[in-house]
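Undergrad: this one's structure only:
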């Protein structure tokens, strides 16, 4: 589930909804703006567009506003130049997906050797038995989605058969976290990557596998998005040879994220905070409603 900032902009979300409409119409020409708004609301864990707007208005009313001139002052102190306009979303635009491919391809073409250990979060998986225990905990807690989790277990465990082959792989420096929410359009129309904290060792194949699950499966699997991403990548580098094992790291990260999110929904860190508990509940439901599947990953290989 995507996170709203503390002070979200409804105009920003309207722009995202219009961009998303274009994506929906790539596979369904009859899709409407209301369909796009509803899908975007689900991305943010809200039941519909009015609920998303209400949450934005609530945060706008409660969050302190930065004093006028603060952004300009900070830009001057750090030598960032002049502010030209607010940051713009790119995650749902065809050009945004193409630029993302170019960004990945540019980094991979450098082939900077990396000897740092791979982050355990993306290579270590819980035993399958832990998922059945998690289902039992959800049932004991009276969660309304416990049986949905039970029905999904075969598909989740089927993902365990998709493993990354990294024993003999040549590792290079990769961003590892260049997801749609971490990029913006710069003032000259270029893509700006805002998150490098998790940069580390991977292979080009494994990072492309991660990228495809973030850039081309929202709100659903989109072959045209895959083609746009691949086109951008091919502008600067050779497209890596992909198979199901290329998604091994992406699978592990998603399984761990999903397991942890469900654990937190069952046992919130602060049960006296209803807002936090509600967020955790929505995130768990969102993951169960739109799970990663082997069939979905196989579709990404057909380009």
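TA: All right, it came through fine. These numbers come from a predicted model, not from an experiment. Numbering: from 1, shown residues only.
Undergrad: CA only for contacts and neighbour counts going forward, please
TA: Noted.
Undergrad: which residues does the one helix or strand residue 135 maps to contact?
TA: Using DSSP states H and E, residue 135 sits in helix 128-140. The contact list for helix 128-140 (CA atoms under 8 Å, 6 or more residues apart in numbering) reads 145, 146, 147, 149, 150, 153, 157, 259, 263, 266.
Undergrad: before we go on, here's another structure to hold up against the first:
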């Protein structure tokens, strides 16, 4: 599920449709623009292209606003200068709404981060981000406050800042093979510059990629969803008793290669386009210990399994990785254990959020995710098909 920005650009959506058309024609040369427009509309949660265009007009006419004090206090916290204009809304994400802040010293992208993301976490992510930028990866330049901190508490939330960077439309499924190949090159570049880590992954230890909710917690989620009268209770039960249990049975295997501090979230929703099929990586906050094999499995899942993926995307990602690194990690079902754990936790958390949502933004986001999780579930069969495809 994709989400329109707060002030959507219809020209960007047209470009997204043209990009999707290019990918569709790789599989079906007879595909036409209306097919791509319908695919774009569907990914944004609309039945038709005209319905999507109508929502664009509605959003542009009623953009969200922020208290003037928020702009002033963010500028003061990060020493960004004197505010010149009200905050401009950019988009609502799973961590909250991001804004453009203009001061007499320039323009900035400001956004909230999760409560657990303190300065140590973001500083680590920022070091990787700067290493990757130096190696040619396109990414915004992070900003720190006078005291060196990358995270500041403002109006009850943790915030971080990047220098403003202009970039193009979002990337939607299916992606052209040229884009998927570039994803592989970028991932290999990040692995090339990643900092070494002595971390050892311990299954079921605390952490989004390792902890798994136990049976009692899933039962409580189902009972609470049912008690709240939510219409997706039966869907949650079917997921839990079906595909999620099969995913849980995939065994864990300790990495044979050294761990590194890597980006940990190179998914299709965390990039924007740039000229010549280049990509801008806009989300680095989850950076942490990973091994290249496991992260490659994660990237393949998001670019070649989720959504209406291009049948050639997986092979293109691997080809791009090899172009940069010379070789690519071997994969088997156990390579996806961390990806599966992340999916289990994402599923659990989105059902919680949809049930307990506060405000229209959070409710709309969570319910959109539920529609995707229910209609297009991640399965072991899809992993097996991907691995078979890579052997062809």
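TA: Yep, that arrived. Keep in mind that this is a model prediction, so the values were computed, not measured.
Undergrad: ok, so of the contacts of helix 128-140 of the first structure, who is nearest residue 299 of the first structure?
TA: residue 157 (18.9 Å; CA to CA).
Undergrad: and the residue nearest the centre of the first structure?
TA: For the first structure, the residue whose C-alpha lies nearest the mean C-alpha position (CA atoms, centre = their mean) is residue 214; its distance is 4.6 Å.
Undergrad: ok, that one to residue 83 of the first structure distance?
TA: According to CA to CA, to the nearest Å, residue 214 of the first structure stands 29 Å off from residue 83 of the first structure.
Undergrad: how about residue 241 of the first structure?
TA: Distance, residue 241 of the first structure to residue 83 of the first structure, using CA to CA: 41 Å.
Undergrad: more neighbours: those two, which one.
TA: Higher neighbour count among residue 241 of the first structure and residue 83: residue 83, with 12 against 9, using other CA atoms under 10 Å.
Undergrad: what about the closest residue in space to the more buried one that isn't next to it in sequence, distance to residue 78 of the first structure?
TA: Sequence neighbours aside, residue 72 is the residue nearest to residue 83 of the first structure in space, at 6.6 Å (criterion: CA to CA, 6 or more residues apart in numbering). Separation of residue 72 of the first structure from residue 78 of the first structure (CA to CA): 10 Å.
Undergrad: more crowded one of these two?
TA: More neighbours surround residue 72 than the other of residue 72 of the first structure and residue 78, with 13 against 8 (other CA under 10 Å).
Undergrad: quick one: secondary structure of that one?
TA: Here residue 72 of the first structure is recorded as helix under DSSP: H, G, I helix; E, B strand; the rest coil.
Undergrad: measure it to residue 177 of the first structure for me?
TA: Residue 72 of the first structure is 28 Å from residue 177 of the first structure, where distance means CA to CA.
Undergrad: can you check residue 76 of the first structure too?
TA: Plainly put, residue 76 of the first structure is 28 Å away from residue 177 of the first structure if you go by CA to CA.
Undergrad: who has more neighbours, the two?
TA: Each of residue 76 of the first structure and residue 177 has its neighbours counted (other CA under 10 Å); residue 177 has more, 20 against 13.
Undergrad: who touches the closest residue in space to that one that isn't next to it in sequence in this structure?
TA: Excluding the flanking residues, the one nearest residue 177 of the first structure by CA to CA, 6+ apart is residue 198, at 6.5 Å. Each residue near residue 198 of the first structure by CA under 8 Å, 6+ apart is listed here: 175, 176, 177.
Undergrad: what lines up with residue 198 of the first structure in the second structure?
TA: Taking TM-score structural alignment for the superposition, residue 198 of the first structure sits opposite residue 286 in the second structure.
Undergrad: what range in the first structure does the helix or strand containing residue 125 of the second structure sit on?
TA: Taking DSSP H and E as the criterion, residue 125 of the second structure maps to helix 119-134. Per TM-score structural alignment, helix 119-134 of the second structure has no counterpart in the first structure.
Undergrad: point out the other helices and strands that that helix packs with.
TA: Packing partners of helix 119-134 of the second structure (3 or more CA pairs under 8 Å, 6 or more residues apart in numbering; DSSP states H and E): helix 177-193.
Undergrad: between helix 119-134 and the helix it packs on, find me the angle.
TA: Here the directions of helix 177-193 of the second structure and helix 119-134 differ by 120 degrees (axes from the mean of the first three to the mean of the last three CA atoms, to 10 degrees).
Undergrad: which residues in the first structure does whichever helix or strand comes after helix 177-193 of the second structure match up with?
TA: Using DSSP H and E, the next helix or strand after helix 177-193 of the second structure towards the C-terminus is strand 195-197. The aligned range for strand 195-197 of the second structure in the first structure is 112-114, by TM-score structural alignment.
Undergrad: list the buried residues of that stretch.
TA: The neighbour-count check on stretch 112-114 of the first structure (16 or more other CA atoms under 10 Å) flags residue 114 as buried.
Undergrad: what's the answer for stretch 320-328 of the second structure, then?
TA: Neighbour counts over stretch 320-328 of the second structure (16+ other CA under 10 Å) mark 320, 321, 322, 323, 324, 325, 328 as buried.
Undergrad: same check, this time on stretch 267-276 of the second structure
TA: Within stretch 267-276 of the second structure, the residues scored as buried using 16+ other CA under 10 Å are 267, 268, 269, 271, 272, 273.
Undergrad: again, but for stretch 5-15 of the second structure
TA: By 16+ other CA under 10 Å, the buried positions in stretch 5-15 of the second structure come out as 5, 6, 7, 8, 13, 14.
Undergrad: next, format the contacts of residue 198 of the first structure as a markdown table and append distance to residue 294 of the first structure.
TA: As requested, the contacts of residue 198 of the first structure are arranged in a markdown table below (distance: CA to CA, whole Å):
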| residue | distance to residue 294 of the first structure |
| --- | --- |
| 175 | 25 |
| 176 | 21 |
| 177 | 22 |
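Undergrad: noted, bye for now.
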